[in-house]
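Participant: Below are the sequence and a predicted model for it; my questions follow.
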Amino acid sequence: MQSGIVGGSTSRTLDINEFRAFVMIDEYVPLIFINATDSPRAKIFSLCHELVHIWLGIDELYNDIFTANRTFNNEKLEIFCNEVAAEILLPKQLLKNIYDKQEDVNVNINNISKRYSVSKLVTCIRMKNVNLINKKTFDSVYANLLENIEENFSKEKQNDQSNSGGNFYNLLGSRLDPRFVHSVNRKAREGSILYTEAYELVGAKGKTYDKLMDHMEGRCN
């Protein structure tokens, strides 16, 4: 699941400084929740991070921000999940093979980040961890990346506020897995669950529910 707001209130956005993602472990249907206000590449990393938690069978709030030092309930576990997520997205051997020693470190970061949909921060950290750049270079480049990210985030937030609105059903549909919606609607039509329960499960009721079903039709294929 993903959402960037509390319930259906567009005025109550989810702050990535509070959490980026979390996972609820369940033997039958584990759940990963992604903060939709995060950047696309950061969401991909969060997804991989939480997937590792599922593999391990240990749930833990992923609440890592880049501008402050945080203490986790299990710091070693979080570091391990980050390392595995980084290896999934940017394997060590692959990174060593594609790193161009003839190019500037920033050029390498930009090229690799775009090609493999990994954030520049993760790419930079990965380069340091596999010894492609030294600590001095890392500290300098990382600080600049942080500054640029904070500036871009502020601009994006201002643009989002000035361009608020959009299609309600596109927004609601983006927060739901089409297969889940299809399953809920089928159960409601069969009488296996009450429509009031179906309304609660998808976050829409009455005519809004019917319109959402029409909007989602075919997306589960």
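Facilitator: Ah, there it is. Numbering: from 1, shown residues only.
Participant: From now on I want contacts and neighbour counts done on CA atoms only, so please keep to that.
Facilitator: Fine.
Participant: quick one: the residue lying farthest from the centre of the chain and residue 152, what's the gap?
Facilitator: Ranked by distance from the centre of the chain (CA atoms, centre = their mean), the top residue is residue 191, with 35.1 Å. To residue 152, residue 191 is 49 Å away according to CA to CA, to the nearest Å.
Participant: Residue 177 and residue 75, how far apart?
Facilitator: In terms of CA to CA, residue 177 sits 31 Å off from residue 75.
Participant: So these two - more neighbours on which side?
Facilitator: residue 177 (16 against 11; other CA atoms under 10 Å).
Participant: And here is the other one:
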Amino acid sequence: MRPPPRRPAERRRRVAEDGWSRGTVFGELYAQEEERVLALFAETKENRSGGGNFYNVQSQRLSRQFARAVVASAREGGTSYRDAYKLLGTKKHSTFEALAERVGTH
């Protein structure tokens, strides 16, 4: 077995030597798979509603422990709500409370 090629030109030459160029069976299968994937992507894109879920995104951006600590500190008076909103990426109190509920603080 040959070692893997190091240069792009060598890779292309080996692909052509081995019969894996676009005009062969590989090329046909590749084109079919590409068409299938693009159709799937277009179908998925059409069925999506506009935008993601803020609470799911925020829970991925922030650690649960950090969010709980900020919420607890704001409720105890150690951190102003203005600063807590900035730290958690919220603007309204209702969003802050919904996020607090989502991360498990009551």
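Facilitator: It's in. Because the structure is a prediction, the values reported are computed rather than measured.
Participant: ok so, going back, next one: the residue farthest from the centre of structure 1 relative to residue 199 of structure 1, how far apart?
Facilitator: 14 Å.
Participant: Likewise for residue 84 of structure 1?
Facilitator: According to CA to CA, residue 84 of structure 1 and residue 199 of structure 1 sit 38 Å apart.
Participant: Residue 138 of structure 1 now?
Facilitator: According to CA to CA, residue 138 of structure 1 stands 50 Å off from residue 199 of structure 1.
Participant: can you check residue 52 of structure 1 too?
Facilitator: Taken as CA to CA, the span from residue 52 of structure 1 to residue 199 of structure 1 is 32 Å.
Participant: which of the two has more neighbours?
Facilitator: Neighbours per residue, other CA under 10 Å: of residue 52 of structure 1 and residue 199, the larger number sits with residue 52, 22 against 18.
Participant: The more buried one reaches residue 84, doesn't it?
Facilitator: Yes: the criterion here is CA atoms under 8 Å, and residue 52 of structure 1 meets it with residue 84 at 7.2 Å.
Participant: Remind me which helix or strand residue 85 of structure 2 belongs to.
Facilitator: Using DSSP states H and E, the element containing residue 85 of structure 2 is helix 81-88.
Participant: That helix corresponds to what range in structure 1?
Facilitator: Mapped onto structure 1 using TM-score structural alignment, helix 81-88 of structure 2 covers residues 195-202.
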